[in-house]
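Chemist: Predicted model and sequence below, questions to follow.
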Amino acid sequence: MKLFSRIYGSGKDIIIIHGLFGMSDNWATFAKRLSQKFKVHCVDIRNHGNSPHSIFFDYDFISEDIINYINQNNIYKPHMLGHSLGGKVVMKLVLEKKNIFDKSIVIDIAPKEYDISFHQFLLEKISKLRLENYTSRNQIESDLLKSLKNKAITQFILKNLKRDNERFLWRFNLSVLKDNLKKISHANFCKGVSDIDIMFVKGENSDYIDSKDLNRIRNHFSNSKFCEISNAGHWVHAENPNDLYDEIISFL
């Protein structure tokens, strides 16, 4: 599978991997800033954004896609940056293929299994929208907001809405995400130890990483570093991009 990507700047390569329901465009503003010092590759993982759809969706397939992307683009020892689901992909890659990567960054995710009830709720509400019955984006936004009762999450999901001629479509592969959600909740790939330099970033207001996770991280990543970004929740890059940028530049 050939992944879609947005590439900015020149120099040492850094590959950014987004999270569930995300896409490369979510990272465009941050990537453009990073591109002052690096060649930044924002990829769309399979079944997201502008990348191809497939019935197969788990960490093995996503990781293989990233390795193929590196080979297709003749990239040598890139830095890796992954957010949420993308962070788990980075963990898997640097555990299994550490010799082909340089310093890496995992944003607001730990090597553990997460409860999927909220994501199941999102997928259920999204599935109930019959896009063929809508004639405007505003109508879809209004109905989704009534269901989700959260404007920020509604706007995040709607970034995936596209119009093809007279039809509205989701960029993500809705049915495959529903069928494979359990497969991406776990961290069964976390076996062994990687000594790669890796920084785990936590949003101050996020509960995705807690104090109990630090030992688990150290057990698998012997050269791990931790930092907390103030005034930020799970979407650290959107809520406090300045502090995140400073931490990344200092680390790399």
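Modeler: Looks like it arrived, so ask away. These numbers come from a predicted model, not from an experiment.
Chemist: can we go C-alpha only for contacts and neighbour counts from here?
Modeler: Fine.
Chemist: Quick check: residue 101 touching residue 91?
Modeler: No. At 11.2 Å, residue 101 does not count as touching residue 91 under the criterion of Cα atoms under 8 Å.
Chemist: More neighbours: which of those two?
Modeler: More crowded of residue 101 and residue 91, by other Cα atoms under 10 Å: residue 91, with 31 against 19.
Chemist: From residue 189, how far out is the more buried one?
Modeler: Relative to residue 189, residue 91 is positioned 9 Å away (Cα to Cα, to the nearest Å).
Chemist: Which neighbouring elements make contact with the longest helix along the chain?
Modeler: Secondary structure of the chain per DSSP state H: the longest helix is helix 59-72. If you count contacts as 3 or more Cα pairs under 8 Å, 6 or more residues apart in numbering; DSSP states H and E, helix 59-72 packs onto helix 85-96.
Chemist: how does it look with 10 Å?
Modeler: strand 13-17, helix 85-96 (3 or more Cα pairs under 10 Å, 6 or more residues apart in numbering; DSSP states H and E).
Chemist: how about a markdown table for the ones you listed, with distance to residue 119 added?
Modeler: Converted to a markdown table, the helices and strands packed on helix 59-72 look like this (distance: least, Cα to Cα, whole Å):
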| stretch | distance to residue 119 |
| --- | --- |
| strand 13-17 | 19 |
| helix 85-96 | 12 |
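Chemist: Comparison target below:
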Amino acid sequence: MLLRRLHRAPAPPRRLRPRPLPTAAAAARSVVTAVPLSLGEERGRADRAPLVLLHGLFGSRANLHAVAKALVRGGSGRPDLVERLISVDISPTSTTPISEFSSYISAMKSVKIPDGLPRSAARQLADDQLRPVVQHPQLRQFLLTNLVEVEGHYVWRVNLDAISHHLVDIMNFPVFHKPYPGPALFLGGSDSPYISSQDYPEIQRLFPKADVHYIAGAGHIVHQDKFEEFITAVLNFLPPP
């Protein structure tokens, strides 16, 4: 915070006009182009195959950085490519009926932040405006990781318009007929609706060697709500090095 000493009475504060927060892809049109992927790497022992972590909607590689570091320290060597699979709080079924992402997107679009605010003040203002719709504090902080400053303006770095337009497709799951033969773990939060007993038949059909495990007290962002329990569950599923 920059503190400035005033030797005379300050001028009346300039009135800042809030405006709807634009999306980072406001200039996108009908042309579809490839987007280069951003990735990070945590190096472990060279004789061990990699463990690939893929984040979900509204996420980024930064969300799983601490998880990657903890798993590198704890082991996770794999002899073959995709020897086993872990699905974190998601089922191979449509999640449209239970998803609240549509309301989250609407709330993010309606956020208004004046130009020129310090980042901390902008985040607090956005947090206050999201709170009536996104009531879970940790979920709001997760969404706010997408708030970035571009030339003095605060924008969402994710393409909210495109996500909103294709949300049903994103929340659906493709039709597969050939099952995955390897071991699989469906790791859910006990307080989240994204893996339910109604999903078990489809999980069993597509992943016949799957186990379902719930972490008590965790919501949809399992690794953030119960970090230690999440790491333990992952390491217990992976074979010893």
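Modeler: Good, I have the coordinates. Bear in mind that the values here come from a model prediction, so they are computed numbers and not experimental data.
Chemist: Give me the common contacts of residue 91 and residue 189 of the first structure.
Modeler: residue 111 (Cα atoms under 10 Å, 6 or more residues apart in numbering).
Chemist: hang on, the earlier thing: find residues that contact each of residue 101 and residue 91 of the first structure.
Modeler: residue 80.
Chemist: Quick check: the residue nearest the centre of the second structure vs residue 141 of the second structure, distance?
Modeler: The centre of the second structure sits closest to residue 59, judged by Cα atoms, centre = their mean, with a distance of 2.9 Å. In this view, residue 59 of the second structure and residue 141 of the second structure are 11 Å apart by Cα to Cα.
Chemist: before we move on, what about residue 220 of the second structure?
Modeler: 13 Å.
Chemist: And these two? Which one has more around it.
Modeler: Counted by other Cα under 10 Å, residue 220 of the second structure and residue 141 do not tie: residue 220 has more neighbours, with 19 against 13.
Chemist: count of neighbours near the nearest residue to that one once chain neighbours are set aside?
Modeler: Nearest non-adjacent residue to residue 220 of the second structure, counting by Cα to Cα, 6 or more residues apart in numbering: residue 192, 5.2 Å away. A count of neighbours around residue 192 of the second structure, defined by other Cα under 10 Å, yields 19.
Chemist: What residue in the first structure is paired with residue 192 of the second structure?
Modeler: Aligned counterpart of residue 192 of the second structure in the first structure: residue 206 (TM-score structural alignment).
Chemist: Touching, that match and residue 236? I think so.
Modeler: Yes. Residue 206 of the first structure is within contact range of residue 236, at 9.0 Å (criterion: Cα atoms under 10 Å).
Chemist: Which residues are in contact with each of those two?
Modeler: Residues touching both residue 206 of the first structure and residue 236 (Cα under 10 Å, 6+ apart): 108, 228, 229.
Chemist: and for stretch 217-230 of the second structure, what span of the first structure is it aligned with?
Modeler: The aligned range for stretch 217-230 of the second structure is 231-244, by TM-score structural alignment.
Chemist: Now do that stretch: distance from first to last residue.
Modeler: 11 Å.
Chemist: Residues touching it, excluding its own?
Modeler: With contacts defined as Cα under 10 Å, 6+ apart, stretch 231-244 of the first structure is touched by 19, 26-27, 29-31, 33, 83-84, 107-109, 201-209, 227-230, 245, 247, 250.
Chemist: Kindly report the same for stretch 135-154 of the first structure.
Modeler: Against stretch 135-154 of the first structure from outside (Cα under 10 Å, 6+ apart): 121-122, 124-126, 128-131, 133-134, 155, 157-158, 161-163, 166-168.
Chemist: List the buried residues in that stretch.
Modeler: Residues of stretch 135-154 of the first structure classed as buried by neighbour count (16 or more other Cα atoms under 10 Å): 140, 141, 144, 145, 147, 154.
Chemist: The residue nearest to the centre of the second structure maps to what in the first structure?
Modeler: Match for residue 59 of the second structure (TM-score structural alignment): residue 22.
Chemist: Could you verify my assumption that that match touches residue 172?
Modeler: Yes. Between residue 22 of the first structure and residue 172 there is a contact under Cα under 10 Å: 8.6 Å.
Chemist: Would you mind listing the residues in contact with the spatially closest residue to residue 77 of the first structure that is not a sequence neighbour?
Modeler: Nearest non-adjacent residue to residue 77 of the first structure, counting by Cα to Cα, 6+ apart: residue 101, 4.4 Å away. Listed by Cα under 10 Å, 6+ apart, the contact partners of residue 101 of the first structure are 14, 75, 76, 77, 78, 79, 80, 90, 93, 94, 196, 197.
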